[in-house]
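# the amino acid sequence is not available; the structure is as follows:
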């Protein structure tokens, strides 16, 4: 939590935004966000969304950087995965896992309703990431991790594999 003091007028702004939320459907994510502007990342769904966006975005950026070592990287995550597969940067099975990461990230990026890693479809997709061979101890213990942690670990492993020089 930030220890910054709100600037003058922020409290009034927060109150106006809370009134605005009364006109929004309660099931929308923006409703929850506007009601909790003082500390938006203090609930599990916010942590899940943050993890999905940051970890998935890091994989996307790592793919871009790895591809740019030899050629021009495509503009979007899907095409980067396909190009990485076509130039031999990742194997077919890894490309499937990368597409799962991309789809999970996209669900969190575009969902208007609150969503978390405990959602059955997200949780099931995350379980599939356990099949990805990782290079450190984390992969050995991966099945005992919560879906959010598993997603972050696998994303971190992909970033590491894509950015570090081969040994």
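Alright, I've got the coordinates. None of these values were measured; they are calculated from a predicted model.
# from now on I want contacts and neighbour counts done on CA atoms only, so please keep to that.
Noted.
# what residue is smack in the middle of this protein?
Nearest to the mean C-alpha position of the chain, by C-alpha atoms, centre = their mean, lies residue 52 at 1.8 Å.
# that one and residue 109: what is the separation?
Relative to residue 109, residue 52 is positioned 8 Å away (criterion: C-alpha to C-alpha, to the nearest Å).
# one more: residue 122?
As it turns out, when the distance is counted by C-alpha to C-alpha, residue 122 lies 13 Å from residue 109.
# go on, residue 150?
Here the criterion is C-alpha to C-alpha. By it, residue 150 lies 19 Å from residue 109.
# after the longest helix seen in the chain, next one along is what?
Among the elements of the chain assigned as helix by DSSP state H, the one spanning the most residues is helix 44-68. Next in sequence after helix 44-68, counting helices and strands by DSSP states H and E, comes helix 77-86.
# tell me which stretches of the chain form helices.
Taking DSSP H as the criterion, the chain carries its helices at 10-21, 29-35, 44-68, 77-86, 92-110, 120-128, 137-141, 147-163.
# how far off centre is the longest one?
Relative to the mean C-alpha coordinate of its chain, helix 44-68 is positioned 5 Å out (C-alpha atoms, centre = their mean, to the nearest Å).
# who touches that helix?
Residues outside helix 44-68 that contact it (C-alpha atoms under 8 Å, 6 or more residues apart in numbering): 40-41, 73-74, 77, 80-81, 83-84, 89, 101-102, 104-105, 108-109, 114-117, 148, 151-152, 155-156, 158-159, 162-163.
# so it versus helix 147-163, what angle?
With axes from the mean of the first three to the mean of the last three C-alpha atoms, to 10 degrees as the basis, helix 44-68 and helix 147-163 are set at 10 degrees to each other.
# tilt between helix 44-68 and helix 77-86?
In this structure, helix 44-68 runs at an angle of 40 degrees to helix 77-86, with the same axes, to 10 degrees as the basis.
# okay, pairing it with this:
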């Protein structure tokens, strides 16, 4: 380890990796990425990991509107370190629900999406949306039953099957990103059922 006040090359490299995890892409550019990933040519793991990260970032934006901190202070609340108050996707989902940002069935959708993302992230072998356990989980996503996805890149709509597990995941992630990121308009997020931007969605099971 380096002496006090200096860092070894290894320490500097590790700190650079940590800083990279804190970078937050512009939401508009991130939305374009979500649309582009609708392409059937994109690998399943890339879809799951990138869309999962995009929804998690949008969740941070929604939660941050309740803080009295500046941008840097908000970022430190979510840093990927043990000392961060809100370090995990699961903790963010629970906190946003407690703040009234969304209702129970949206919380459950986020938890399901997180679980699918984690299955790809921690898999020891090549994982596909057609794998039995992934496909079964995607079948429980209910937002695709209520919302049509935003259009994919030009010319690709005809070759997309919107009933596949992969497309259900993409549709759910796109909707959740839109709803949560919309909170970055200077107003505190409202309860999902009271949002002026989206009509209330009743869960099919209610």
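Received, thanks. Bear in mind that the values here come from a model prediction, so they are computed numbers and not experimental data.
# which of residue 122 and residue 109 of the first structure has more residues huddled nearby?
Neighbour count, other C-alpha atoms under 10 Å: between residue 122 of the first structure and residue 109, residue 122 has more, with 20 against 13.
# if you drop the residues flanking it in sequence, what lies closest to the more buried one?
residue 104 (6.7 Å; C-alpha to C-alpha, 6 or more residues apart in numbering).
# what does the one you found correspond to in the second structure?
If you follow residue 104 of the first structure across to the second structure using TM-score structural alignment, you land on residue 116.
# residue 59 of the first structure now?
Using TM-score structural alignment, the equivalent of residue 59 of the first structure in the second structure is residue 55.
# so how many other residues sit close to that match?
Here the neighbour count serves as a burial measure; for residue 55 of the second structure (other C-alpha under 10 Å) it reads 27.
# please report how far it lies from residue 15 of the second structure.
Between residue 55 of the second structure and residue 15 of the second structure the distance is 25 Å, computed by C-alpha to C-alpha.
# residue in the second structure matching residue 89 of the first structure?
For residue 89 of the first structure, the residue aligned by TM-score structural alignment is residue 101.
# the helix or strand where residue 12 of the second structure lies aligns to what range in the first structure?
If you go by DSSP H and E, residue 12 of the second structure is part of helix 9-22. Here helix 9-22 of the second structure fails to align to any part of the first structure, judged by TM-score structural alignment.
# ok, residue 75 of the first structure - contacts?
With contacts taken as C-alpha under 8 Å, 6+ apart, residue 75 of the first structure has no neighbouring residues.
# need the counterpart of it in the second structure.
For residue 75 of the first structure, the aligned residue in the second structure is residue 87 (criterion: TM-score structural alignment).
# number of nearby residues for the closest residue to its match other than its chain neighbours?
Leaving out its chain neighbours, the residue that sits closest to residue 87 of the second structure by C-alpha to C-alpha, 6+ apart is residue 78, at 5.0 Å. Close neighbours of residue 78 of the second structure, defined as other C-alpha under 10 Å, add up to 21.
# pretty sure residue 78 of the second structure sits against residue 86.
Yes: proximity of residue 78 of the second structure to residue 86 meets the contact threshold set by C-alpha atoms under 8 Å, at 5.2 Å.
# what lines up with residue 166 of the second structure in the first structure?
Taking TM-score structural alignment for the superposition, residue 166 of the second structure sits opposite residue 148 in the first structure.
# burial of its match, as a residue count?
So residue 148 of the first structure, with other C-alpha under 10 Å, has 20 neighbours.
# hmm, it is touching residue 117, no?
Yes: between residue 148 of the first structure and residue 117 there is a contact at 5.8 Å, judged by C-alpha under 8 Å.
# who touches residue 93 of the second structure in this structure?
Counted by C-alpha under 8 Å, 6+ apart, residue 93 of the second structure has contacts 59, 107, 110, 111.
# which among those gets closest to residue 161 of the second structure?
Residue 161 of the second structure has its nearest neighbour among those in residue 110, at 22.6 Å by C-alpha to C-alpha.
# please name the nearest non-neighbouring residue to the closest one.
Using C-alpha to C-alpha, 6+ apart, the closest residue to residue 110 of the second structure is residue 93 (7.0 Å).
# so the residue nearest to residue 87 of the second structure versus residue 28 of the second structure, what's the distance?
Applying C-alpha to C-alpha, one obtains 21 Å for the distance of residue 78 of the second structure from residue 28 of the second structure.
# cool, and residue 11 of the second structure?
When C-alpha to C-alpha is applied, the distance between residue 11 of the second structure and residue 28 of the second structure equals 33 Å.
# over to residue 34 of the second structure?
For residue 34 of the second structure, the distance to residue 28 of the second structure (C-alpha to C-alpha) stands at 10 Å.
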